[in-house]
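A.B. asks: everything below, folded, please.
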Amino acid sequence: MTFVVTEACIRCKYTDCVDVCPVDAFREGPNFLVIDPDECIDCAVCVPECPVNAIYGEEDVPADQQHFTALNAELSREWKPITKTKLALPDAEEWSRIERKLDQLKR
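C.D. replies: Presented below is the predicted three-dimensional model:
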């Protein structure tokens, strides 16, 4: 099993999760993070670090977010690793309250 970053991360991109990942499984896009399923070791240390509750175990991803499992796998092959915490996006707090924002994902 792997962990999956879901829609809540889009346009927030808090990176608290990155520092605690022991295998550097996170990948960074313009306004979203993903987890490389081939690197993730299922340790779950990233889950409580996410301030917007965007990270789930693959088996626990909500039904309406299931497509993010494949999206994480796809984008992790395209995006570069991120290994250190960065500042969240400037308007992250505003976007953290918005639920449906897949149309905002930048590749």
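A.B. asks: can we go C-alpha only for contacts and neighbour counts from here?
C.D. replies: Will do.
A.B. asks: can you get me a residue count around A92?
C.D. replies: Burial of A92 is recorded as 18 neighbouring residues (other Cα atoms under 10 Å).
A.B. asks: which one's the longest helix in this structure?
C.D. replies: The longest helix of the chain (DSSP state H) is helix 67-78.
A.B. asks: what helices or strands is that helix leaning on?
C.D. replies: The criterion is 3 or more Cα pairs under 8 Å, 6 or more residues apart in numbering; DSSP states H and E, and the helices and strands that helix 67-78 contacts are strand 3-5, strand 26-28, strand 33-35.
A.B. asks: and this one, please, so the two structures can be compared:
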Amino acid sequence: MSETIFSKIINREIDADIVHEDDQCLAFRDINAQAPMHILVIPKKPIDMLVNAEADDQALLGHLLLTARQVAKDEGYSDAFRLVVNNGEAVGQSVFHLHVHILAGRDFSWPPG
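C.D. replies: Next up is the predicted model:
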């Protein structure tokens, strides 16, 4: 996987408003927020898209979701938030480093998009 803005954030080459970090992932506020709370959770392991995750990434993928839940709770949104994972440019993925968007603090419509 080529270097991305997210790998530069992981390596502390670019500043970010980090709200959570552990040995497997990092969570930080999106600079182009689409909701009052818009935080990205990214794995430290470089995976470009969900479709390219492997079977041995199962625990990491679960960890990302559990981390998203905890971050939402820590931000005061434990009972109402949306998680989004885009897979591919055609559906809005602009940084090719797997990431989970946590959005909360406003009404959302269905279907999204």
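A.B. asks: need the TM-score between these chains.
C.D. replies: Once the chains are laid over each other, their TM-score by TM-score structural alignment, normalised by the length of the first structure reads 0.29; 64 aligned residues with a Cα RMSD of 5.1 Å.
A.B. asks: can you lay out the helices and strands packed on helix 67-78 of the first structure as TSV showing distance to W95 of the first structure?
C.D. replies: Written out in TSV, the entries for these read as follows (distance: least, Cα to Cα, whole Å):
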stretch	distance to W95 of the first structure
strand 3-5	16
strand 26-28	18
strand 33-35	15
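A.B. asks: can I get those strands in TSV with mean neighbour count?
C.D. replies: TSV is the format used below for those (neighbours: other Cα atoms under 10 Å):
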stretch	mean neighbour count
strand 3-5	27
strand 26-28	23
strand 33-35	28
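A.B. asks: to G57 of the first structure, which of these lies closest?
C.D. replies: Using Cα to Cα as the measure, strand 3-5 is the one of these that comes nearest G57 of the first structure, at 4.4 Å.
A.B. asks: from the contact counts, what lies against the very next helix or strand once past that closest one?
C.D. replies: Downstream of strand 3-5 of the first structure, the next assigned helix or strand under DSSP states H and E is helix 16-20. Contact partners of helix 16-20 of the first structure among helices and strands, from 3+ Cα pairs under 8 Å, 6+ apart: none.
A.B. asks: so for helix 16-20 of the first structure, what gets flagged as buried?
C.D. replies: With burial defined by 16 or more other Cα atoms under 10 Å, the residues of helix 16-20 of the first structure counted as buried are 16-20.
A.B. asks: quick one on the thing from earlier: the longest helix of the first structure: which residues count as buried?
C.D. replies: Of the residues in helix 67-78 of the first structure, 68-69, 72-73, 75-76 count as buried by neighbour count, 16+ other Cα under 10 Å.
A.B. asks: ok, A72 of the second structure touching L83?
C.D. replies: No. In terms of Cα atoms under 8 Å, A72 of the second structure does not count as a neighbour of L83; the distance is 9.9 Å.
A.B. asks: between those two, which is the more surrounded one?
C.D. replies: A72 (23 against 16).
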